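Student: Sharing a model prediction with you, sequence too.
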Amino acid sequence: MGGVCRPDRSRVVQRPHRVMVLVLDGARPLDVGIPAEVFHPETGFPYEVSACGVSAGTVLSHGEFSFTVPQGLEALADADTIIVPGYVPVGRPLPAEVGEALRCAASRGARIASICYGAFALADAGLLDGLRATTHWDAAEKLAERHPQITIEPNVLFVDEGSVLTSAGAAAGMDLCLHIVRRDLGVSPANEIARALVTAPYRTGGQAQYLPITSPAAQGENLAATREWAMARLDRPITVAALAAHARLAPRTFLRRFAEETGSTPMQWILRARVDTARELLENTRLPIDRIAEQVGLGTGSNLRLHFRRLLDVSPSEYRATFAGRG
């Protein structure tokens, strides 16, 4: 890099959004593969994805794997989004030239994201100072001790701070990448990519990581069937009692387990699901706002506008103008 940040160059011709995966020594293969799949041009959406390392050539991976990357750090100068996968050993010192390249990219406006232990690279580069961030639960304390100026949120799937994003363990990297697609193109393209990858189209960033706990019954997606049941009935009233009855749990037990799995209350989760369903209808139909509000169970257009503004900071009309037809 020679210590000089290359300025962002204006382009007249539209080009795909360039996603660069920065593969560091000890990279975790799944972390590398997730953005490669989500942003692959074969999805039909306007992304192109490539990989780079500290220098071009072979990068030793975690386990009995290695990657051959065609470019070195100079590739970051033209990237629109840079993703740093997790690597081991966790928290080893970041090479100075990597930190410099990441800071240069951030200074010209590139979006930078990390998966799992990749948060240590962003932290060591100074990109997370004063921000919220997350990483895999087993390294959260270490990250907090090393970087006390960062607010660590150890029990969420991902954290979006605008131009800098971090995610928890490898599977949460999928949630983060799909969240980026939703930000760029809207709900429908993200759902289409999720279906192709046979994964859940939407888990909120605040959904809890699956931490080791004493009761095995509370781990994993035990209430997934109940959430699917609710999703099919968003146009109707849904109560905690009805949800608990479907899950065959006492209401108190249901509320506790729902919070453990999603990081939110059932009503908060349902409200977000209704708003996200409204987003998809705004993207793909010409239905009036009032009709969409009825279909998603929010009653009136004014109610939809209220929740839309509170959760997304835009009106439904502004959202439609931005994302209709983008996919």
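Tutor: Looks like it came in fine. Predicted, not measured: the structure shown is a model, and the values here were computed from it.
Student: CA only for contacts and neighbour counts going forward, please
Tutor: Will do.
Student: Now stretch 175-188: buried residues?
Tutor: For stretch 175-188, the neighbour count (16 or more other Cα atoms under 10 Å) marks 175-182, 184-188 as buried.
Student: In helices, which of those fall?
Tutor: In this view, these that belong to helices under DSSP state H are 175-182, 184-185, 187-188.
Student: Next one: R195 relative to L282, how far apart?
Tutor: Distance from R195 to L282, counting by Cα to Cα, to the nearest Å: 20 Å.
Student: Looking at the two, which is more packed in?
Tutor: Applying other Cα atoms under 10 Å to R195 and L282 shows that L282 carries more neighbours, namely 26 against 12.
Student: what sits against the more buried one?
Tutor: Going by Cα atoms under 8 Å, 6 or more residues apart in numbering, L282 touches 292, 316, 319-320, 324.
Student: let's bring in a second one:
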Amino acid sequence: MKVDLFDFELPQELIALRPAVPRDSARMLLVEGGDVPFRDFSVSDLHSLLRAGDVLVFNDTRVIPAQLEGRRGDAKIGATLHKRIDLRRWQAFVRNAKRLRPGDRVEFGGGVAAIAEDRLADGSIVLAFEGDEPVELLLERAGRMPLPPYIAGKRATDDRDREDYQTMFAREDGAVAAPTAALHFTPNLIDALDAAGIGRETLTLHVGAGTFLPVKVDDTDDHAMHAEFGRIDPETAERLNAVRRNRGRIIAVGTTSLRLLESATGEDRIIKPFAGDTSIFITPGYHFRAVDGLMTNFHLPKSTLMMLVSALMGRDRMMAAYEHAIANGYRFYSYGDSSLLLP
């Protein structure tokens, strides 16, 4: 399919630079299948839009301060870690990478340094961190939260982002981008969902910086999707399969949860335990096996995530939904408002 089919014009003032306060006061657009009119709600209404027996599936990855600024001699080097290789080595997208050669040492301050080991086919650099301390501790000392470029290009990262850009479910270190659909959840909303008989499960997908990379090809067939590590344990898989047997719906909270669920599910619609990389690329024409709905924020034009939601609801339906959202002043992207997609 032509990538231009997923393009739209977004007024810059609709890009959210801070989350709603409280988080569940964000707006939420209900998009149902067919010609049902779009309906405007608040995220705090979610419990009334689902049914007892439905289950929400969250991503419990935790964002690490994966952006680093350093020097190799006189050269300024910026690095955004995006995928762990092992205990001490990470793949990183590097600013000013032409000044780095294999074997060069980059100092990031605070006693944190890494050796550039290799340049990979996607343009990223393998960085091997020096010392014995866990890399996560080094990043806490020298790194900052990796805000998306559409926010970081408009304001500086600050201490608020350490909390704002983390979901209440975050516990597994490793993401360099937040699973932003879950940023809207609060203890009060969880209490309301519990009272309504709506369950919840968690899985882990460590979101990489590749999620923000633009699609640079003209046709979706030519796009190479980035890989991310994910895990679904056997007990979670079995409970989710039981939901389906009991006629409940599986609602993914965020495209990251959806992509991992679909990666772990066969043609028989049975969700299996999973531990490994996934590079699944979902475009219109894809047959969904695991999920019955999706809660997600509003995405970038011509992005792989815009293609994913179009696969779930239909391209024309999603383009109309985005037109409604723009006309009604919905806030877009990571810190923006939400949508609930129920095909």
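Tutor: Yep, it's here. Note that the structure is a prediction, hence the values are computed from the model and not measured.
Student: Drop the TM-score for these two in here.
Tutor: Once superposed, chain against chain, the TM-score is 0.31 (TM-score structural alignment, normalised by the length of structure 1); 169 aligned residues with a Cα RMSD of 6.4 Å.
Student: Out of the contacts of L282 of structure 1, which comes closest to I152 of structure 1?
Tutor: Y319 (30.9 Å; Cα to Cα).
Student: Whichever strand or helix holds the closest one: which residues count as buried?
Tutor: Applying DSSP states H and E as the criterion places Y319 of structure 1 in helix 316-323. Neighbour-count burial for helix 316-323 of structure 1, with 16+ other Cα under 10 Å as criterion, is recorded at 316, 319-320, 323.
Student: rewinding a little: quickly name whichever of the buried residues of stretch 175-188 of structure 1 is closest to S50 of structure 1.
Tutor: Set against S50 of structure 1, the nearest of these by Cα to Cα is C177 (14.7 Å).
Student: right, and that closest one touches V38 too?
Tutor: Yes: in this structure C177 of structure 1 lies within contact range of V38 using Cα atoms under 8 Å: 6.7 Å.
Student: Next secondary structure element downstream of the one helix or strand R195 of structure 1 maps to?
Tutor: R195 of structure 1 belongs to helix 187-196 when assigned by DSSP H and E. Following helix 187-196 of structure 1 in sequence order, the next helix or strand is helix 224-231 (DSSP H and E).
Student: other SSEs contacting that next one?
Tutor: On a contact count with 3 or more Cα pairs under 8 Å, 6 or more residues apart in numbering; DSSP states H and E, helix 224-231 of structure 1 meets helix 240-247, helix 266-284.
Student: Let's have those helices in JSON lines, adding distance to A230 of structure 1.
Tutor: JSON lines is the format used below for those (distance: least, Cα to Cα, whole Å):
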{"stretch": "helix 240-247", "distance to A230 of structure 1": "8"}
{"stretch": "helix 266-284", "distance to A230 of structure 1": "8"}
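Student: Please report the distance of F229 of structure 2 from L68 of structure 2.
Tutor: Separation of F229 of structure 2 from L68 of structure 2 (Cα to Cα): 22 Å.
Student: And for D40 of structure 2?
Tutor: Separation of D40 of structure 2 from L68 of structure 2 (Cα to Cα): 40 Å.
Student: quick one, which of the two is more surrounded?
Tutor: The neighbour count for D40 of structure 2 versus L68, taken as other Cα under 10 Å, is higher for L68 (22 against 16).
Student: next SSE after the helix or strand that one falls within?
Tutor: Using DSSP H and E, L68 of structure 2 maps to strand 67-72. Downstream of strand 67-72 of structure 2, the first helix or strand assigned by DSSP H and E is strand 75-84.
Student: Run a quick neighbour tally on the closest residue to L281 of structure 1 other than its chain neighbours.
Tutor: The shortest distance from L281 of structure 1 to any non-neighbouring residue, by Cα to Cα, 6 or more residues apart in numbering, is to I292 (6.9 Å). For I292 of structure 1, the count of nearby residues is 26 (other Cα under 10 Å).
Student: Give the next helix or strand downstream of the helix or strand harbouring I292 of structure 1.
Tutor: Assigned by DSSP H and E, I292 of structure 1 belongs to helix 289-295. Using DSSP H and E, the helix or strand that follows helix 289-295 of structure 1 in sequence is helix 301-312.
Student: Please name every helix or strand in contact with that following helix.
Tutor: Helix 301-312 of structure 1 is packed against helix 266-284, helix 289-295, helix 316-323, with contacts defined by 3+ Cα pairs under 8 Å, 6+ apart.
Student: Quick one, which of the ones you listed gets closest to L304 of structure 1.
Tutor: L304 of structure 1 sits nearest to helix 289-295 of all those, at 5.7 Å, using Cα to Cα.
Student: The helix or strand that contains L102 of structure 1: what's the following helix or strand?
Tutor: Using DSSP H and E, L102 of structure 1 maps to helix 96-107. As assigned by DSSP H and E, the chain's next helix or strand after helix 96-107 of structure 1 is strand 111-114.
Student: Which strands or helices does the helix or strand following that next one pack on?
Tutor: The helix or strand immediately downstream of strand 111-114 of structure 1 is helix 119-124, counting by DSSP H and E. Packed against helix 119-124 of structure 1, as judged by 3+ Cα pairs under 8 Å, 6+ apart, are the following elements: helix 96-107.
Student: what sits against C177 of structure 1?
Tutor: Taking Cα under 8 Å, 6+ apart, one finds 34-35, 38 in contact with C177 of structure 1.
Student: any idea how far T226 of structure 1 is from it?
Tutor: From C177 of structure 1 to T226 of structure 1 the distance is 25 Å (Cα to Cα).
Student: got the buried residues for stretch 96-112 of structure 1?
Tutor: 98-106, 108, 110-112.
Student: Can you tell me which of the residues you listed is closest to E145 of structure 1?
Tutor: Using Cα to Cα, the buried residues of stretch 96-112 of structure 1 come closest to E145 of structure 1 at G99, 19.5 Å.
Student: Double-check the closest one against F120; I have them as touching.
Tutor: No: contact status for G99 of structure 1 versus F120: not in contact, 10.8 Å apart, counting by Cα under 8 Å.
Student: Sort out which one of the buried residues of stretch 96-112 of structure 1 lies nearest D276 of structure 1 for me.
Tutor: Among the buried residues of stretch 96-112 of structure 1, R111 lies closest to D276 of structure 1 (Cα to Cα), at 23.5 Å.
Student: quick one: that closest one and I82 touch, right?
Tutor: Yes: if you go by Cα under 8 Å, R111 of structure 1 and I82 touch, sitting 6.2 Å apart.
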